[in-house]
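S.K.: Sequence first, then the predicted structure, then my questions.
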Amino acid sequence: MKKTKLLNIVMVMVISASLLAGCRNSTENQPIPSNPVNKETVDTAASQTDGVVKTTAGLLQGTNNNGIYTYLGVPYAEATERFVPAGEVKPWDGVRKADAYGAMSPQGAILGMPINNNETGTNNNCQNLNIWTPGTGDGKKRPVMVWLHGGGFSIGTANNAMNDGKNLSQSGDVVVVSVNHRLNVFGHMDLSAYGEKYKYSGNVGTTDIVAALKWIQDNIVAFGGDPSNVTVFGQSGGGAKVLSLMTSPYAKGLFQKGIVESGATETMGVTFSTKEESQTLTEHILKNLGITPDNLEKLQNVSNSALQEASTKALQDTANTYKIPAAFTNDYAMEWGPVIDGDYMPTNPVTKDGFADAGKDIPLLIGSNLNEWTTMVPSSAHTNMTEEEKNAFAQAYPNENASGAKNVDTFIRLPMLKIMSHKADQGGAPVYAYVFTWEDATRGSSHGAEIPFVFDNVSGNADLQKLAKTVSQAWINFAKTGTPSAEDLPKWEAYDRKNGATMILDTESELVHNHDKSLMKLLEPNYSY
């Protein structure tokens, strides 16, 4: 199946990441306005102390939404140039309103999806976050849960109603934060060969997230949060971002726990781009733009559309050179992501002997969904299963309809098994595994199906409401204690290679052991983890 046939399917995957709900307009490369207010407004806001919080850059006015204080578009850093780490936020006078979403990164392409170069609300200076909290200035130190959105490292936004943190914050008495940061060519173009200024350009999108975590360390107490109890969690590309933070020594100590939801493929999460691949990619981009090392600073003013067009062609040329396999097809493809530079990213998340050193002491909750892509991408389904394979599915998932055997996922499930197994091998903090099996009537247990349950943003019958409470509570308790648990779940054992302990999350949840080991081996006999 050619990549052009995947476009509508890809939109299903990234719908949660590409919605622009409430995203305010700005023009790419212009600084984000600091919401100046007149003297009368300042005086009124200052006297109205409810929801006013003091940050390192100035006072912020949030909104009270039925007991949950919400702060939108809060700047945590400022990017005055492309391809370099962002600097500190310029302080403002008076009280700044935080009642509108900030800019998101210019959007790129992923899995062959066309680029929307006319996207409004995008800016290289997109370093802002959103906060939901049950209380400010009340002396409490609540767990902090930092959400990293999906869309690979190429597209997406924190400004998404599906990931609204109000219900999660309210039900768990936690502070929820979602982060906008640079993506695609703006976040991961490796210019390190062209001078010290661009030393970290290949990982500048990750430096944004690290800057957000540093801002949280300095400011979250004012929002009722505990800077010594921070959990980063994300789905798909957001999960891969969690893994990148567990790999970088520059993020060490800024968070204590990680949650990865369907967040890995072989080249995004298990491994990332090599230095050689990333520098070849940059050479292709510069050649396509007619830019040489002598006039490199022209990159600061190249239009977004020209930059993205040059990047799209360069990604394909680089993939062809290094024979990087595409998802779901027999073609080659390269996606944007972190660069293993030996410094900011010393190694891949999965190493030969275990897991990245920086993540050794970080407990990890990790899992995937039963179907992921198979109900949306027919070429990824196991359409010609043998009787032995069908029987293995029935043994692995006795509560599932046998007719769904062909739609069991291996594309993400196997890389997740590799990550959790190598993390367990490391002998550090524990790993907790899950498979989410609740099925939508039309899409099965597809990619992203767990997100509304995690955020407790589910409408439906009593069983669905109960599952949402169970899943969100498990995530909350993991953030609080480092061990996932919920009232309706059995005791959640840590995973290792021997026990294969995995929680099946559904309207009837259960803990199983090595449940699909035989099935995975039959379906993908050459995959080793």
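M.R.: Noted; the coordinates are in hand. All values derive from a computational prediction rather than experimental measurement.
S.K.: Only C-alpha atoms from now on, for both contacts and neighbour counts.
M.R.: OK.
S.K.: M520: what's its closest spatial neighbour, skipping adjacent residues?
M.R.: Nearest residue to M520, sequence neighbours excluded (Cα to Cα, 6 or more residues apart in numbering): T410, at 7.1 Å.
S.K.: D138 now?
M.R.: Excluding its sequence neighbours, the residue lying closest to D138 (Cα to Cα, 6+ apart) is G224, at 6.6 Å.
S.K.: Give me the neighbour count for the one you found.
M.R.: When neighbours are counted by other Cα atoms under 10 Å, G224 registers 23.
S.K.: Help me confirm that it comes into contact with T133.
M.R.: Yes: G224 is within contact range of T133, at 6.9 Å (criterion: Cα atoms under 8 Å).
S.K.: Next up, a structure to set beside the first:
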Amino acid sequence: MKKRTVADRGADGSERPRHCADGMPNTTMEVHVMHKSIRTPHADTRRRAAGGELIGSQEANGTHAWRGIRYAQAPTGPLRWRAPQPASAWDGVFHALAHGPMAPQYAGLLAPVPAKLYGRIVGDEDCLSLNIFAPAWASDAVPAGVQRRPVMVWIHGGGNAVGTAASYDAARNYAAHDGMVVVTVNYRLGVLGWFRHPALHEADSGTAEERSGNFGTLDLIAALRWVRDNIAAFGGDPGCVTIFGESAGGQNVLTLLASPLAAGLFQRAIAQSPVAETFSVHEATERNDLPLESQRTSAREVVARLWTAAGKAPDVDAADQALHATPATDLATWLRSLKPEELLSVFKPGSVGICLSPRPVRDGVVLPLDPLPEVFRHGAWNRVPVIIGSNRDEYRTFLADKPEHVRLLFGKLPLLRDRAEYITESNFYSQAWRSLHVEEPADAMLAGGHADVWTYRFDWDEAPAVPFVRPDILLGAAHGMEMAFAFRDTAGELDIFGINTSSNRAGRRAVAQAMGDAWTSFARVGVPRLSGDAQWQRRTHGMAAETLLIDSPAGGGLRMAGVRQDIASLKASLRLSPQVSSGESRCRIYARVFLWSPLFAGLGSEQEYAELGREFGCAQPASVFRQLTEV
């Protein structure tokens, strides 16, 4: 294995990230959309990894691809809810031509399946595979030594409940345009990925890592170890790895930054629209009577629901009592006997199939005991250069299909009930997301003495202004919108919102070039570089313009601006903002954002709500404004 070189030191004696091999971009190659077809093995893709010899395919854009490579054994049967085990070697030549199965999940927009399957449970527990894309090198011309290329490892999002790496083949654009080696990863999701029940610990005599319940996190660490040990065979530099992900993928980037088990496995990190949320051991294990369904997904609660669904008890309270008297070995055996469909059936899916299920646990082994901002502020973490940011209209993705805001024409076309109210309410949601999940962790890193932090806000909002539907307003710069641009996708391969048109093509190309240049230069040298005269400055305390705004030339282009805002000032602006039309609107927004949203629950209180109501003459209880679905 290639030994990692030490970072250079600056004039102040601090470590600076070393530059990775350039990998000159192929600027003459046109990127095309890959249509579904039968892939055939290509002789130039023959490589040897730890498990044996494998062969991949040549892509439409001229790059090479290897799909469905196991990085760990199938986590099924006795290996369910165990740490990932090294993959077994294979006989002969493995044809790495098809994506591995997605993790079990409710099918929706993020699962590449026909729309007729939406709402059904799809996927397979045998999901621990990864995909590799690289420039088209012949077998005897793969870069070696200092010529190896930077590696970018993509972690897909989906609330840690849905999604698959198979949806992100657009990542191959980095190989075609920038000479990168790109890896996309599948990992366990939902109740199979994060589940900390004491019976499993007692029955299995599990390791400290297994007792954590952070199986999805352990999968990602195993994938990064596989990359470290094998990526050189594909021309990648194991000492120059950038992890990046969006939404829950961004959350997983943050947890990998915090995990001591991930130390040394990556050298840069990009968190796009992350969630900086983790759960204590008590929250992850014990039942509670909190009002939000998303707060009642502890291991004991889930098992009580399963016990009830199986007809073993009349209700979850009776089930919980019975389960405390059930021998651990019997309970663990029963849990492992259940089909994934049965495990998922006790969760209610929301937007794009996301169901609010168990998530990362602060166990003290895989993840520190403190919340992520506290770890970044005071603790030991993997201090590598970090880009972190969000989209201006982040939360509209989760409001655009909700009956509180839209009615469906012919059961399909969403029509806004009140555009002004929708814009105002979504702005508070989106700013709360940024304040809690971007500003707070970024400033915590600075407070802990880490200087290499860059923040951004994605502002592109040039979806077509279709009459009545108005996707430009309905979506704006919505959650997930930036991914296609970051992947340099101007051909529409990742146009998940269906908003690409000839009229917005020029702006899309400008933003895609800017983001692609910034992301790949960061992967090479640890500093994001922009074309032209624009400069992306590091974030610092007291900086007036601390964040890069990313937009098309028509929307203002690339520019630094001051957008930092904490939750206290956001609440103050709710009281004072002239955009809020009435006292009832102020109360409604407060209740929905700070009391009933699963991302911000605990940031508000009934007392604060009552004070707001008295000030603005709103006598309705907060429960009146509760949304029908939480996600």
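M.R.: That came through fine. In this text, all values refer to a predicted model and were calculated from it rather than measured experimentally.
S.K.: what sits against the counterpart of the residue nearest to D138 of structure 1 in structure 2?
M.R.: Applying TM-score structural alignment, one finds that G224 of structure 1 aligns to G235 in structure 2. Counting by Cα atoms under 8 Å, 6 or more residues apart in numbering, G235 of structure 2 touches 134, 142-144, 148-149, 181.
S.K.: Quickly find the element holding I366 of structure 1.
M.R.: strand 364-369 (DSSP states H and E).
S.K.: which strands and helices sit next to that strand?
M.R.: Counting contacts by 3 or more Cα pairs under 8 Å, 6 or more residues apart in numbering; DSSP states H and E, strand 364-369 of structure 1 packs against strand 257-261, helix 413-425, strand 431-436.
S.K.: Where does that strand end up in structure 2?
M.R.: Going by TM-score structural alignment: strand 364-369 of structure 1 matches residues 386-391.
S.K.: That stretch vs structure 1, mean deviation?
M.R.: Compared with structure 1 after fitting, stretch 386-391 of structure 2 has a mean deviation of 0.6 Å; criterion: mean Cα distance after the TM-score superposition for structure 1.
S.K.: now that stretch, how far from the chain's geometric center?
M.R.: Put simply, stretch 386-391 of structure 2 sits 12 Å off its chain's centre (Cα atoms, centre = their mean, to the nearest Å).
S.K.: Grab the nearest non-local neighbour of D93 of structure 1.
M.R.: Closest to D93 of structure 1 by Cα to Cα, 6+ apart is G58, at 6.6 Å.
S.K.: what about the helices in the stretch 201-350 of structure 2?
M.R.: Assigned by DSSP state H, counting those that start in this stretch, the stretch 201-350 of structure 2 shows helices spanning 208-211, 215-230, 248-258, 281-285, 299-309, 316-324, 328-337, 340-344.
S.K.: How about structure 1?
M.R.: 7-18, 39-47, 166-172, 184-188, 204-219, 237-247, 275-289, 304-322, 387-396, 413-425, 451-454, 462-481, 517-523 (DSSP state H).
S.K.: between these, which gets nearest to A98 of structure 1?
M.R.: Counting by Cα to Cα, A98 of structure 1 lies closest to helix 39-47 out of these; the figure is 12.0 Å.
S.K.: Can you list the buried residues in the closest one?
M.R.: Neighbour-count burial for helix 39-47 of structure 1, counted by 16 or more other Cα atoms under 10 Å, picks out 42, 45-46.
S.K.: ditto for stretch 284-294 of structure 1
M.R.: Quick answer for stretch 284-294 of structure 1 (16+ other Cα under 10 Å): 284-286, 288-289.
S.K.: Tell me the one of the buried residues of helix 39-47 of structure 1 nearest A240 of structure 1?
M.R.: A45 (40.2 Å).
S.K.: sorry, back to before: what sits in contact with each of G224 and T133 of structure 1?
M.R.: Common neighbours of G224 of structure 1 and T133 (Cα under 8 Å, 6+ apart) are V175.
S.K.: residues touching the spatially most central residue of structure 2, list them.
M.R.: Nearest to the mean C-alpha position of structure 2, counting by Cα atoms, centre = their mean, stands G249 at 1.9 Å. Under the criterion of Cα under 8 Å, 6+ apart, the neighbours of G249 of structure 2 are 155-158, 160, 271-272, 274.
S.K.: Just tell me what it corresponds to in structure 1.
M.R.: Under TM-score structural alignment, G249 of structure 2 pairs with G238 in structure 1.
S.K.: quick one on the thing from earlier: of the buried residues of helix 39-47 of structure 1, just say which sits nearest to G234 of structure 1.
M.R.: Closest to G234 of structure 1, out of all of those and judged by Cα to Cα, is A45, at 34.6 Å.
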